[in-house]
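In: Take this sequence and fold it.
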Amino acid sequence: MKLVILDRDGVINQDSANFIKNPNEWIAIPGSLEAIALLNQSGFRVVVATNQSGVSRGLFDMATLNSIHDKMHRELALVGGRIDAVFYCPHSADDNCNCRKPKTGMIKEIGKRFSVDLNQVCGVGDALRDLQAFANAGCQPILVRTGKGETTLGAGELPENTIVFADLSEAAQYIIAENN
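Out: Below you'll find the model as predicted:
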């Protein structure tokens, strides 16, 4: 099975320092939904792994998070794409859970649920914590320059084998070319 793991905010949709707190604030990055559809058409299953500490901070509840994800699924379906699963960590950094990126719990759970060797999986993110979680779980870390990507790249502490692309469209083309 071919699988790709994507961070959500800053990779698929525009990010916000104030959190994405409702469906109206969820706005797809141009080309990102089409990139997911292209991955699907090339035989990839696509899974989202996202930190959503806004839940534990009381900024939005689970019903609202589900509504945000419903919007993402609906908009993706309109371009012929799908996300096979959304994994999220609702905890804050203070909760010291194992699922919040940069820890690897969420990524390893995806590998287990999909019965896939994470060494065969690309993980696409825009923040250092995404890349660290992907790399430490055995995935190929890919940084996109959208969202926090430029800032992350400028900080220069990327995991050793990180590959950098302008956006999810470029990353998807690379992933497809490398796996066909």
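In: can we go C-alpha only for contacts and neighbour counts from here?
Out: Fine.
In: which residue sits closest to V121 in space, ignoring its chain neighbours?
Out: C139 (5.2 Å; C-alpha to C-alpha, 6 or more residues apart in numbering).
In: And V164, by the same measure?
Out: Of all residues not flanking V164 in the chain, L143 sits nearest, at 4.7 Å (C-alpha to C-alpha, 6+ apart).
In: Helix or strand next in line after the longest helix along the chain, which one?
Out: Criterion DSSP state H: the longest helix present in the chain is helix 62-78. Counting by DSSP states H and E, the next helix or strand C-terminal to helix 62-78 is strand 85-89.
In: compare with the first, here's sequence two:
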Amino acid sequence: MKLLILDRDGVINHDSDAYIKSVEEWVPIPGSIEAIAALSKAGWTVAVATNQSGIARGYYDLATLDAMHAQLRSLVQAQGGEVGLIVYCPHGPDAGCECRKPLPGMLHDIARHYAADLKGVWFVGDSKGDLQAALAAEAQPVLVLTGKGHRTLEGGVPAGTRVFDDLASVARELIHNSAR
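Out: The predicted structure is shown next:
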């Protein structure tokens, strides 16, 4: 199985320090929907692991989050692709849960769901926590320079981290290399 795991905010859609609280605020980054569809059509399973502490903070509810993810699935489907498992952490940063990145809980949930080994699986994110979660799960950390990516890069990234401009460039790389 060719598995790719993505963070959501800042990788697939624009991020906001004020949180993405509605479907109207959930705006895809140019090229991200097409990238996911292209990966899917090329035989990749694209899963999503996203911290969503706005739920614990009361900024939005699970129905709103589900609607955002339904919108993501619909847009990718319209391009001929599909989104795999979407897992989220609804907890705040002080909840002490096992799922919130930088802990690897959500990545392990995806691995269990697909009966996959995460060693070498690319986890694409835009934050230090994403990269730390990838390392903790023995996945390959991949940083995109969308969202908080530039700020993360300036702060230093773990050795071996792959860096790309955006999700579209990640997709081009994976599709090109898997076609060989």
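In: Please state their TM-score.
Out: The TM-score (TM-score structural alignment, normalised by the length of structure 1) is 0.96; 179 aligned residues with a C-alpha RMSD of 0.9 Å.
In: so who does the residue nearest to V164 of structure 1 touch?
Out: Residues near L143 of structure 1 by C-alpha atoms under 8 Å, 6 or more residues apart in numbering: 124-127, 131, 149, 153, 162-165.
In: Whichever of those end up buried, select them in PyMOL.
Out: Selection command for PyMOL covering only the buried members of the contacts of L143 of structure 1, criterion 16 or more other C-alpha atoms under 10 Å:
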select buried, resi 124+125+126+127+131+149+153+162+164+165
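In: Superposed on structure 1, what's the mean shift for the longest strand seen in structure 2?
Out: Of all segments of type strand in structure 2, defined using DSSP state E, the longest is strand 44-51. Superposed on structure 1, strand 44-51 of structure 2 shows a mean distance of 0.3 Å to its aligned residues (mean C-alpha distance after the TM-score superposition for structure 1).
In: other SSEs contacting that strand?
Out: Judged by 3 or more C-alpha pairs under 8 Å, 6 or more residues apart in numbering; DSSP states H and E, strand 44-51 of structure 2 is in contact with strand 2-6, helix 32-41, strand 86-89, helix 105-114.
In: List the buried residues in it.
Out: 44-51.
In: Equivalent analysis for stretch 56-75 of structure 2, please.
Out: For stretch 56-75 of structure 2, using 16+ other C-alpha under 10 Å, the buried residues are 60, 65, 68-69, 72-75.
In: tally of neighbours for S178 of structure 2?
Out: 12 (other C-alpha atoms under 10 Å).
In: hmm, back to that, quick check: the residue nearest to V164 of structure 1 is in a strand.
Out: Yes: per DSSP: H, G, I helix; E, B strand; the rest coil, L143 of structure 1 lies within a strand segment.
In: For stretch 12-28 of structure 2, grab the matching residue range in structure 1.
Out: The alignment of stretch 12-28 of structure 2 onto structure 1 (TM-score structural alignment) spans residues 12-28.
In: Please enumerate residues in contact with that stretch?
Out: Contacts for stretch 12-28 of structure 1 (C-alpha under 8 Å, 6+ apart): 6, 9, 29, 32-33, 54, 59-60, 64-65, 67-69, 71-72, 147-148, 168.
In: Next: stretch 162-178 of structure 2.
Out: So stretch 162-178 of structure 2 is in contact with 11-12, 31-32, 34-36, 38-39, 42, 140-146, going by C-alpha under 8 Å, 6+ apart.
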